[in-house]
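Engineer: Provide a 3D model corresponding to the input given below.
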Amino acid sequence: MNPESKLLLEKLDKRFAATDKRFDGIERQIQSNHDSASTRILALEQATKVFDEWRPSIEGVVYDLKIEVGKLSTMKMEVGKITKY
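Structural biologist: Sure, this is the predicted structure:
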């Protein structure tokens, strides 16, 4: 093999090595981003599950409060009628 070809191959090897390092870094970054996104998605799914379990009880409380407010409105009207007479 002539010296020019050998020099050219060495330069190509260095470039390929540098490119491999860059791709390894990019792959690690992509994997890190994927892991981070997966963790966030799992946390959101768990939070959604908690809210789905919590919602019926809160809707019941809100319904009870509406009934009580309705009763208070009725009582207010009755007290207003009594004070007029």
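
Engineer: contacts, neighbours, all on C-alpha from now
Structural biologist: Noted.

Engineer: What strand or helix carries H34?
Structural biologist: Per DSSP states H and E, H34 falls inside helix 3-84.

Engineer: Which secondary structure elements does that helix sit against?
Structural biologist: Helix 3-84 is packed against no helix or strand, with contacts defined by 3 or more Cα pairs under 8 Å, 6 or more residues apart in numbering; DSSP states H and E.

Engineer: Please give the structure of this sequence too, so both can be compared:
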Amino acid sequence: MNPDIKLVLDTMSKHFEDQDARWEKRFAEHDEKWERKFLETDTAQDVRASQIERAADALEQWQPEIEGSVDDLRLEVKKLNKYYERATIDHPVEAPLLPTTPLLPARRTSASASTHWPNGHRVDTNAREDGFGSVTTIVHPPPKGGCLSCCQGL
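Structural biologist: Predicted coordinates for the structure are as follows:
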């Protein structure tokens, strides 16, 4: 073999061995790093799982107590219904709580009754006398705000 080629092959071989050693070292570092990460994650998951198990145990212990309370309430309501039904049978109510006949609308006053209904949206300012057949020629003063020319003709 040519000594120059042998020198090149030895150099390349040494370079590849050095590169392999660097890769192995790098992989070993990353393996350690990943092993630590996996251990931390496993530990965190174990802690979370134990917390979830404790919460589930607390809920399971709490459930029968709540169910018992609900059953007690159900029995009390049944007793109240029974006593109410018995009381309504023993002592019927003479008058219903709400009227059963419809209410009639309010009546108007009879036609013969004199009523003073409102006159528009203001107070009536008519200063003339009430009634018909007045024989006097006295001219009454005009109402407030009125003029003599329009009110004298009336």
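
Engineer: Can you give me the TM-score here?
Structural biologist: After superposition, the two chains reach a TM-score (TM-score structural alignment, normalised by the length of the first structure) of 0.75; 84 aligned residues with a Cα RMSD of 2.2 Å.

Engineer: rewinding a little: just how off-centre is the helix holding H34 of the first structure within its chain?
Structural biologist: Centre-to-centre, helix 3-84 of the first structure and its host chain are 1 Å apart (Cα atoms, centre = their mean, to the nearest Å).

Engineer: go on, stretch 67-85 of the first structure?
Structural biologist: 47 Å.

Engineer: Which residue in the second structure aligns with R55 of the first structure?
Structural biologist: Residue pairing (TM-score structural alignment): R55 of the first structure is matched to Q63 of the second structure.

Engineer: same deal with S36 of the first structure?
Structural biologist: Match for S36 of the first structure (TM-score structural alignment): A44.

Engineer: For that match, grab the count of nearby residues.
Structural biologist: 12 (other Cα atoms under 10 Å).

Engineer: contacting residues for it?
Structural biologist: Listed by Cα atoms under 8 Å, 6 or more residues apart in numbering, the contact set of A44 of the second structure is empty.

Engineer: number of nearby residues for E76 of the second structure?
Structural biologist: Other residues close to E76 of the second structure by other Cα under 10 Å number 12.

Engineer: just checking, what residue in the first structure corresponds to it?
Structural biologist: In the first structure, E76 of the second structure lines up with E68, judged by TM-score structural alignment.

Engineer: Check the spacing between its match and V61 of the first structure real quick.
Structural biologist: The gap separating E68 of the first structure from V61 of the first structure is 11 Å, by Cα to Cα, to the nearest Å.
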